[in-house]
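Novice: no sequence on hand, only this structure:
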C-alpha cells in the first residue's frame, strides 16, 4: 500500500517528532517564584518536605480518645477528663480509665492511642459507654503517615497543577524554583489578513490564529511576544523574523509555508536561517516547516486555522515541553466505537475532530464533528476529542473500534 510518505519531503509524524525533540535542549535558566505564581510552571528542582504530614498523631474522627492494650470490649465506661480540639491540644496526660473528647485533626493526647467516633458511644453526664468493641489504633492518623520529613513530594520536571500547589503548601513551602519562561514570538503572515475590529475589504479575512496560539501558550506559562500582521513580501518577512530571532527562544509563524505564488516563509527561512524539514504526513497541516534562525527555533505553521491549531498541539507542544524541561509523558488515548462512517484515505495521519459520548450501557462512542475542512474552526470549537487515524488507515465503518484523545478540559 502506498502510504503517501514516500513522496520527497513528506515526513511521517513520528519521525518529525523525533527530529523536533532531538533538535532541542532543555532550558538551563531558572528562577524562584511565590507559590501563588507557580501554576503551570515547570519545576527546576525537586521539592522535599520540611515536615512530617501529619506532624503529630491525630484523630481521624470526632469522638473520644483513650488507651487500649489490644481490644476494648463493648459497654466499657470511662470518665471524660477534658477535650482536645484541632489547634488546641489537651496538654495533660490522660489517666487510665479516662478519655478525652477529641475533634477531627486534634492531636492525640499523651496516654491515648485509639479514637472511637462519637456516634458509637453513649454519653451520660461526664462519662461515656462504648457501644461496640474497639481495636487498638482505631481512627488514628499517625505522624508522617502521608509524608515523611525530607521526602520528595514533587519531582523536578513536573508542570505544577493546582493539586501540586496545595501539596507543596502543605509541607510548609511558599516558594519554588521553576524553569524560566521561554519567550515565544507569534507572527501571522498574509496579505489577506485583517485585525479583528477593523473593516473588511473585498478578499480579506479576519486573522484568528494568533488568538488561538496565545491561549494555548498561556496555558503552558510562556512569555508570548506578539508582532503586527506581516504582509507577503520577502523583505518584510525577513526583517520581522530576524528581529524575533533576537528577542525570542522560539518563533511560531502562521501561513506562507505552502506552495502558492505568495508563500515566501520557506524561502525566507532558507535565506536567513536553516530548514530542517518541510511537509509532514499529517492531516490537517501537511505544510509544516521546522528550522532555526541563528539559535532560535522556528516552527512555520500552515495558515488555515484548523491546520495551525492541530500542528501546534501535535508538533509544537511536545517541542515546547522539552524546551521547558518537562518530564516526558504520553497523552491518554481511549478506545471508542464509531457511531457513523469515518471517511479517510491512506497517506497521512489524520486528527479528525470528533464528539464522543457514552450510551446507557456505558459504551464509549465517537462521531466526526461535521465537516473536517482545514478552515472550519467550528470543527474544533464544538468538538471534545480528536479521532486518531494512523497513516495507513482507510475508511472506518460504524461499530469499528478507533482511538480517541480527549481535548483538554
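Specialist: Thanks, I have the structure now. All values reported here derive from a predicted model rather than from experimental measurement.
Novice: from here on, contacts and neighbour counts on C-alpha atoms
Specialist: Will do.
Novice: just the helices in the stretch 151-300 of the chain please.
Specialist: 162-170, 209-219, 234-247, 265-272 (DSSP state H, counting those that start in this stretch).
Novice: mind putting those helices into CSV with mean neighbour count and distance to residue 69?
Specialist: Converted to CSV, the helices of the stretch 151-300 of the chain look like this (neighbours: other CA atoms under 10 Å; distance: least, CA to CA, whole Å):
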stretch, mean neighbour count, distance to residue 69
helix 162-170, 15, 33
helix 209-219, 16, 55
helix 234-247, 17, 70
helix 265-272, 19, 79
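Novice: for these, which one sits closest to residue 9?
Specialist: With CA to CA, the closest approach to residue 9 among those belongs to helix 265-272: 13.2 Å.
Novice: against which helices or strands is the closest one packed?
Specialist: helix 234-247, strand 289-293 (3 or more CA pairs under 8 Å, 6 or more residues apart in numbering; DSSP states H and E).
Novice: below is an additional structure, to be compared with the one above:
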C-alpha cells in the first residue's frame, strides 16, 4: 500500500480527544467520527479512456478547455431575426432570406425586417438576437412569415456561448464518481482520457471452524459461509478490486499468516466473525498484535461488536475492519461504517449514506439508549409520499429479511417507540446490497 500522508493520526490520538470515550459503549456517531478521522485516502491514480472511467473516482478537477456551447445557437427549430427596437413597426411580416443548419453558419447580412430559417443547435446569424419557434409563426408565402412579436421577448430561445460551461472553469470536481452523464460531458469537451483513483484492493475472509464452502459437505453443527459472498458482492458494487481469501479457521497461527498475506497485497482488510468475547475468537488478539487496532462495543442493533484499525506486515500496511459474524450485522456495519471509509479512501467527497424521511405504516418497538437499524420495505402511496414497513422479525441472523428489504430504517440513539403515521428516516439500498 502507498505510504500514508504525514498527517495520518493513530487511533489513540483520536480517541484521547473524546471526553466521554468508552470503547465498551461507543455511540454510532462517535464510531463514525473516529473512522472518518482515522482513514486517509490513497493517492495512486490511473490514466484511463473515458469509457473505462465509468464508476471510478476522479483524481483531479477536470477543467473545461472550451466554452459549452462554443457559440450562440438556437434552442429550437424556428426563425432567427433582430427583435425591433420598438414594437410600433409597420408590420410583423419578415422576409425569409435563407436557412442555417446545425454545423453550418449563415454568411449573409440579416437586416431589419428579415429573418433566417434556423434549426436547433445552429449558430445564430450575425445581426440576429431572437428565435421564434416555427409553430408560433404564420406562413405568408414561400418567402415571408408573420412573427407574433408581442408574445416574444428579446433574446428568446437563444443559447449563449459558455452558458452551460465557460472555458477555464471546473467541469467535474475531483472525488466525483463518474456517471454516464459525466462521460457524455467529458466527450462534449473533447476530453478522451482522465485521471482516476486506482481501484481499492480489498481482501476479505470469514473466520470460524463451523463455516463451510459451497462445494463442501455440510456437517452437523456447520453452516455455509454467506458473509464472504455478501461482502464480495457489496465490494464489487463499490468498484473495488476484491481479493477473496475464503474461510480461515479459528487458529491464531493461521490467522496471523492470513493477515500478513492480506496486508502484503491489499489497501483494506475486512473480516467477519471473531471480534466478540467467545473463547475461540482469536481474531482480536491477532489483530492487536499486528498494529494499531481498537475494539469497540457500539450501542447499536444489530452489529454491536466491531474492530477498526490498521495493521502492518513488513513495509506494507492496510486498514482493517473486523465485523461481527451474524449475516445481517455484517451488512449493517458494512453499510454504515465500512462503505463510508471505502468512499473516503477513494477520495470521494460525499461518503455517508443519504437519508430520507418516510411515514411508518405501523408501530415499531424501540428502546432508547442505542441506535437501531431495522430492515424495511419502502413504497410510494397515492400522494407520492414514501411509506415504510419493517420486514418482520429483526433477528441479526435472518438474512432472508435483508433480501426482502429495499431500505434500512434508522432509529436514533434517543428514539423510543415509533407509532403508525409518524415519520422515520430511511436509507435506500440503491443496489448496494
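Specialist: Arrived safely, thanks for sending. The model shown is predicted, which means the values in this text are computed figures rather than measured ones.
Novice: TM value for the aligned chains?
Specialist: Once superposed, the chains reach a TM-score of 0.92 (TM-score structural alignment, normalised by the length of the first structure), with 405 aligned residues with a CA RMSD of 2.2 Å.
Novice: save the helices and strands packed on helix 265-272 of the first structure as a markdown table, and put in distance to residue 118 of the first structure too.
Specialist: Output for those, formatted as a markdown table (distance: least, CA to CA, whole Å):
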| stretch | distance to residue 118 of the first structure |
| --- | --- |
| helix 234-247 | 65 |
| strand 289-293 | 66 |
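Novice: out of these, nearest to residue 83 of the first structure?
Specialist: Nearest to residue 83 of the first structure, of these and by CA to CA, is helix 234-247 at 63.3 Å.
Novice: what range does that closest one cover in the second structure?
Specialist: Aligning helix 234-247 of the first structure against the second structure (TM-score structural alignment) gives residues 252-265.
Novice: just how off-centre is the matching stretch within its chain?
Specialist: 31 Å (CA atoms, centre = their mean, to the nearest Å).
Novice: can you check stretch 111-121 of the second structure too?
Specialist: Taking mean C-alpha positions (CA atoms, centre = their mean), stretch 111-121 of the second structure and its chain are 45 Å apart.
Novice: give me the buried stretch members for that stretch, please.
Specialist: Residues 113-119, 121 are the ones in stretch 111-121 of the second structure that count as buried (16 or more other CA atoms under 10 Å).
Novice: do the same with stretch 324-336 of the first structure
Specialist: Those would be 324-326, 336, for stretch 324-336 of the first structure by 16+ other CA under 10 Å.
Novice: pull the contacting residues for residue 100 of the second structure.
Specialist: Residue 100 of the second structure is in contact with 106, 116-119, 122-123, counting by CA atoms under 8 Å, 6 or more residues apart in numbering.
Novice: which of the residues you listed lies closest to residue 369 of the second structure?
Specialist: residue 122 (63.9 Å).
Novice: and stretch 234-243 of the second structure, how far out from the chain middle?
Specialist: That offset, for stretch 234-243 of the second structure, works out to 14 Å (CA atoms, centre = their mean).
Novice: where in the first structure does it fall?
Specialist: With TM-score structural alignment as the criterion, stretch 234-243 of the second structure aligns to 216-225.
Novice: now do that stretch: everything it contacts.
Specialist: Residues contacting stretch 216-225 of the first structure (CA under 8 Å, 6+ apart): 40-41, 181-186, 214, 248.
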